[in-house]
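[1] Coordinates for the following, if possible.
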Amino acid sequence: MFRAPWHDRHVTSSSTVDRAFDAALYATSDAALDAGASLLAADPAADAELARRGQELVATAWRRGWQPADVVRIVRRELDDVHVRLLATLVRAQAGHDRPRGPRWTAQLDELTTEEPPRTDRFSYATAVLELYRLLLRLPTLEHLDEPAPAHTPRPESRMLARIRALLAKAEATGFPEEAEALSAKAQELMARHSIDEALLAARAPSPDAPGACRIGVEPPYEQAKAVLLDAVATANRCRAVWNESLGFSTVVGFEADLDAVELLHTSLLVQATTAMTGAEAAQRAGGRRRTRTFRQSFLAAYAHRIGTRLAAAAEAQVTADLLPVLASRDVAVADRLDRMFPETATTRLRGVTDEAGWTEGARAADRAEVKARPRLR
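    Take a look at the predicted model:
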């Protein structure tokens, strides 16, 4: 049997991939996708070149400002689980060729699924790959999120953050709304104290740290109300949030300790809000009243509004006059970073908040536990 030299086989495989890409990646029809998949399915020798091209697309996404969690989020939203698995394989393969990244990036890599794509026929596999590559090719450019360089030895999580995690875990697990909200308020109080401690340490350091940024998914349904909740949590923790509705995330700008707090608390409050909303809907149905999407949207909007007020009060209770200059300088630094990343932003009016019962129930859910000023933490 005649076997072509390796160089010739590589050229042939590259040609197959080029023809498949020309047929499928730059057109949106199913017929074009089928044509490209047929070419790839007929040439198993092209698989290695196909994978290499996928890694190139991933590297291009990084240069455009995307991070692993961002790409996973949009692939999960636009495509299917098989595409997420294919993407995870590409990202892990590309990681060995990337420059050193920060701790958030490393954490995102660690969260990638390790499940391999299911074994299917070659045509179905090639179709899924081309669908994924088509999406990657069309990713727009995002604002770059500069991360601190990874330390040689990772800094262990502070006792304060461990306590905060424990409080929020209890808040999510309890079946009593009053207890959940009291635990969340205490967590916010600890977050504020932790943030102040970090600010004082940075002020005394020879090279104070600078604000960073992270992206947090804001998924449908009721994404507007969820974005309002995230904005409220960010503001209470001396951060700023900018929502990208079309891509399904908010960019939060702030100092690292505060970004950690926002991610923790926002995730927990979403769980708690959903639990409270489900209970409120059950009570409404028991009273013979049917509720709709507008009830849920209004509920979450009211919840976000009232929770924001309570979180801000809990945070400000930790601030004394001697701390104001340090915190003010950090607020200015955050605002400056935000303006440089997003020189143009627009205010969005919250839509669909028209259900009075939903608003009332959401406000009650956020107000069941009164947040009282507590003594400063030592």
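[2] hey, let's count contacts and neighbours off CA atoms from now on
    Will do.
[3] Near Tyr125, how many other residues are there?
    Around Tyr125 sit 20 other residues, with neighbours defined as other Cα atoms under 10 Å.
[4] by contact count, what packs against the helix or strand hosting it?
    In this assignment (DSSP states H and E), Tyr125 forms part of helix 122-137. If you count contacts as 3 or more Cα pairs under 8 Å, 6 or more residues apart in numbering; DSSP states H and E, helix 122-137 packs onto helix 6-24, helix 30-41, helix 47-63, helix 81-95.
[5] which ones are touching the spatially most central residue of the chain?
    Residue closest to the average C-alpha location in the chain (Cα atoms, centre = their mean): Ile216, at 2.6 Å. Going by Cα atoms under 8 Å, 6 or more residues apart in numbering, Ile216 touches Phe249, Ser250, Thr251, Val252, Glu263.
[6] would it count as being in a strand?
    Yes - looking at Ile216 with DSSP: H, G, I helix; E, B strand; the rest coil, it is inside a strand.
[7] And Thr278, how close does it get to Glu219?
    Distance of Thr278 to Glu219, given as Cα to Cα, to the nearest Å: 18 Å.
[8] Also this sequence, please, to line up against the first:
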Amino acid sequence: MTDTTIRDGDRVTAKVRALLDRAEHPNTPEPEREAAMAKAYELMAKHSIDRAALAAAGQAADEITTLNIRFQAPYAHEKMMLLFHIGDTYGMKAARTGSVTNPAALTIVGWRSDLDQVDTLYTSLLLQSGHGLAAATPPAHLSGAKITVWRRSWLTGFRREVVSRLRATRRRATVQHDREHTGDTSAALVLVDRGEAVSKMFSELFPDTIRPRVSQRRTSASGSEAGRAAGRRADIGGTRVGSAGRRQLGGAR
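    Now for the predicted structure:
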């Protein structure tokens, strides 16, 4: 990796943090907050695609590695599916690696630079979903187990909306990269090659894969829609919460 590449990455990180500081300030008007958050993730997505292209050209170091996360109650399954789908957006593979006593655990296989972003996004979105769910109010006519169903549905709706936004932003970043680098190898092809390398390594590490399954639990339409609404407002350009924050949120490694 060149000194220029390192400096560029540092500048992107500084810009993202400045945008998020503005977005998170209590006195920032809502339109400005939303614009700052959107720009922060746009920068993250662009940096990810640029880094992949540099690595493919031998101008930046990268390697396939793993990320291990354990998920704790409450809502361990919903937390696990959030990480699984964020990783999938980045072309990663995941296997359930939990024990009989704690089955909610994943090992994610992917490129180190992408895993750094997935870790960042997951910890940030986990925090946001926790705050959003705590502030959400189930319909007054619900009680007991039906409230639990509503809250699980809220988390599922939040995850689906956020992941849809992540995929769309990443697609736009890929197209934009190719427009700006017409003489280079297509970023889309680079991502395909990187995905194939990840799949090969994943098959070697986990020949008998147990992939996370879609939950068959009861759902609540109103809970899901409330979660989707929160997902549309979510900041998808957050900085890393860190291991301490992850443990507090029930997503310890």
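[9] which residues touch the helix holding Tyr125 of the first structure?
    If you take Cα under 8 Å, 6+ apart as the criterion, helix 122-137 of the first structure is touched by 21, 24-26, 33-34, 36-38, 40-41, 54, 57-58, 61, 75, 79, 82-83, 86-87.
[10] just to revisit the earlier point, would you format the helices and strands packed on helix 122-137 of the first structure as a markdown table with mean neighbour count and distance to Ala107 of the first structure included?
    Converted to a markdown table, these look like this (neighbours: other Cα atoms under 10 Å; distance: least, Cα to Cα, whole Å):
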| stretch | mean neighbour count | distance to Ala107 of the first structure |
| --- | --- | --- |
| helix 6-24 | 17 | 33 |
| helix 30-41 | 19 | 34 |
| helix 47-63 | 18 | 16 |
| helix 81-95 | 20 | 13 |
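[11] Save the ones you listed as a markdown table, and put in distance to Leu200 of the first structure too.
    What follows is these, written out as a markdown table (distance: least, Cα to Cα, whole Å):
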| stretch | distance to Leu200 of the first structure |
| --- | --- |
| helix 6-24 | 55 |
| helix 30-41 | 57 |
| helix 47-63 | 34 |
| helix 81-95 | 36 |
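[12] Select, out of the ones you listed, the one closest to Ala312 of the first structure.
    helix 47-63 (35.2 Å; Cα to Cα).
[13] Output the residue interval of the second structure matched by the helix or strand following that closest one.
    Once helix 47-63 of the first structure ends, the next helix or strand along the chain (criterion: DSSP H and E) is helix 68-78. Using TM-score structural alignment, helix 68-78 of the first structure corresponds to no residues of the second structure.
[14] just checking, what packs against helix 68-78 of the first structure?
    Judged by 3+ Cα pairs under 8 Å, 6+ apart, helix 68-78 of the first structure is in contact with helix 81-95, helix 103-110.
[15] repeat that for 10 Å
    helix 47-63, helix 81-95, helix 103-110, helix 122-137, strand 212-217, strand 249-254 (3 or more Cα pairs under 10 Å, 6 or more residues apart in numbering; DSSP states H and E).
[16] need those in TSV with distance to Asp367 of the first structure, can you?
    Formatted as TSV, these follow (distance: least, Cα to Cα, whole Å):
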stretch	distance to Asp367 of the first structure
helix 47-63	43
helix 81-95	39
helix 103-110	34
helix 122-137	44
strand 212-217	26
strand 249-254	26
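[17] Check the offset of stretch 38-52 of the second structure from the chain's centre.
    13 Å (Cα atoms, centre = their mean, to the nearest Å).
[18] Identify the residues contacting the residue of the second structure most remote from its centre.
    For the second structure, the largest distance from the centre (Cα atoms, centre = their mean) belongs to His141, which lies 33.8 Å off. His141 of the second structure makes contacts with Ile147, as judged by Cα atoms under 10 Å, 6 or more residues apart in numbering.
[19] can you confirm it is in a strand?
    No - read with three-state DSSP, His141 of the second structure is coil and lies in no strand.
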